[in-house]
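Asks: From the sequence below, what's the structure:
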Amino acid sequence: MEADLHNLVDEREGVFKVVVSLPEDAWHNFSSELLWAEALEDGTMRVLNTPFFAKGLSYQDVISIKVESDGIFFNSVVSSGGHSTYRLIRNESVDDEIFKGRWGGLAELGCTYESFLIGSAYMYAIDVPPSTDVRKVYSLLEAGEKDEIWDFDEGKYAGSNY
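Replies: The predicted structure is shown next:
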């Protein structure tokens, strides 16, 4: 049964929660992730936040959706917004000052993040804008992993403009 999209709108006008199904065998044991999105005139939606778990999706991607009685569900990526997504989990023994010091290099390149506590470790969803040299970002992520500041993984590589 299909539902009216406007009945599923969030408190913020024009902003919707889209359910993205996740693999059953994923390490985190979440079955789905909710992403914020805005409706576009052609019936697609634009992703408004950086995914923590969904692979192949990034901030500003345009997606197709399926509206059902129990929610709005991700169907596919229609077009890339040009952003790349990386995820990292901070080593539990690393304090805030050390993390902030290492994060500074990524911030200088234009990266931003969303974070939350998963178990006793902080997880970060990293947005890499299209104007950023992804090779430099990746190098800093690898260095942080080598120095045991964090572990990281690639959610989506959107390509490089460099």
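Asks: CA only for contacts and neighbour counts going forward, please
Replies: Will do.
Asks: and the gap between the most centrally placed residue in the chain and residue 148?
Replies: When C-alpha atoms, centre = their mean is applied to the chain, the residue found nearest the centroid is residue 51 (2.1 Å). To residue 148, residue 51 is 23 Å away according to C-alpha to C-alpha, to the nearest Å.
Asks: quick one more, to check against the first:
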Amino acid sequence: MSSGSGSGRHPITIITHEDPIGRGPTNYIVHADLSDRQDGWREQLWTRQLTEDRFEVACLPFFTYGICYRDVVTIDSNHLVASVVQKSGHRTLRVALVAEHQDRDQLHELLHGKVVEAALPHEWLQGACLSVDLQPGTDPTAFVEALKAPAQVGALHWEIDS
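Replies: You can find the predicted model right below:
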């Protein structure tokens, strides 16, 4: 995450993607406004410019709901996402590890091994937030099974967004 000065009384905090799954030589960075959940927060989204006003998402959003990998979005004059104009059929499985939980590091290693073993494209944010791409037709049942017990003991929270 990075932070900078913004207008008004709240500084802007930008959640960044250090290793987006769709990184390419011609990526175009836009922002998604997260201020409905936290004043001044935005998520940086890597995209590919398709036309003058359409962009295909090239990363796995950590906090932006309703936008998934390869969805097509439009932006406003401030480079903020204005709308989703075409859904890709991809879904995003998000996992947030509880920072204070005693087994957090072991759980990170376990989940990382599971996504690699299942060949699921994924991104980590600061080792605590995991976004997993679920391509159309992907059955996440085996991975979700690995999440159930840690979720029941309060070690993580998870969801699937489309």
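Asks: What is the aligned counterpart of the residue nearest to the centre of the first structure in the second structure?
Replies: Matched by TM-score structural alignment, residue 51 of the first structure corresponds to residue 61 in the second structure.
Asks: Against residue 71 of the second structure, how distant is that match?
Replies: From residue 61 of the second structure to residue 71 of the second structure the distance is 11 Å (C-alpha to C-alpha).
Asks: was I right about the match of residue 51 of the first structure contacting residue 131?
Replies: Yes: counting by C-alpha atoms under 8 Å, residue 131 is a contact partner of residue 61 of the second structure at 6.9 Å.
Asks: Give me the common contacts of those two.
Replies: Both residue 61 of the second structure and residue 131 are in contact with residue 92, where contact means C-alpha atoms under 8 Å, 6 or more residues apart in numbering.
Asks: Helices along the first structure, start to end?
Replies: Secondary structure of the first structure (DSSP state H): helices located at 96-108, 134-146.
Asks: Now do the first one against helix 134-146, angle only.
Replies: Relative orientation of helix 96-108 of the first structure and helix 134-146, computed by axes from the mean of the first three to the mean of the last three C-alpha atoms, to 10 degrees: 170 degrees.
Asks: compared with the second structure, how much does helix 96-108 of the first structure deviate?
Replies: Its aligned residues in the second structure lie a mean 3.4 Å from helix 96-108 of the first structure after superposition (mean C-alpha distance after the TM-score superposition for the first structure).
Asks: which of the helices of the first structure is buried the deepest?
Replies: Across the helices of the first structure, averaging neighbours per residue (mean count of other C-alpha atoms under 10 Å) puts helix 134-146 on top, at a mean of 16.
Asks: List the contacts of that helix.
Replies: 84, 102, 105, 106, 109, 128, 150, 151, 152, 159, 160.
Asks: my guess is residue 132 of the first structure meets residue 108, correct?
Replies: No: using C-alpha under 8 Å, residue 132 of the first structure is not in contact with residue 108; the gap is 9.8 Å.
Asks: rewinding a little: residues contacting the match of residue 51 of the first structure?
Replies: Taking C-alpha under 8 Å, 6+ apart as the test, what residue 61 of the second structure contacts is 43, 45, 67, 68, 69, 92, 131.
Asks: now for the longest strand along the second structure, which elements pack on it?
Replies: Counting residues, the longest strand found in the second structure (DSSP state E) is strand 41-49. Under the contact definition 3 or more C-alpha pairs under 8 Å, 6 or more residues apart in numbering; DSSP states H and E, strand 41-49 of the second structure sits against strand 12-15, strand 27-33, strand 55-57.
Asks: Tell me which of these sits nearest to residue 125 of the second structure.
Replies: strand 12-15 (8.7 Å; C-alpha to C-alpha).
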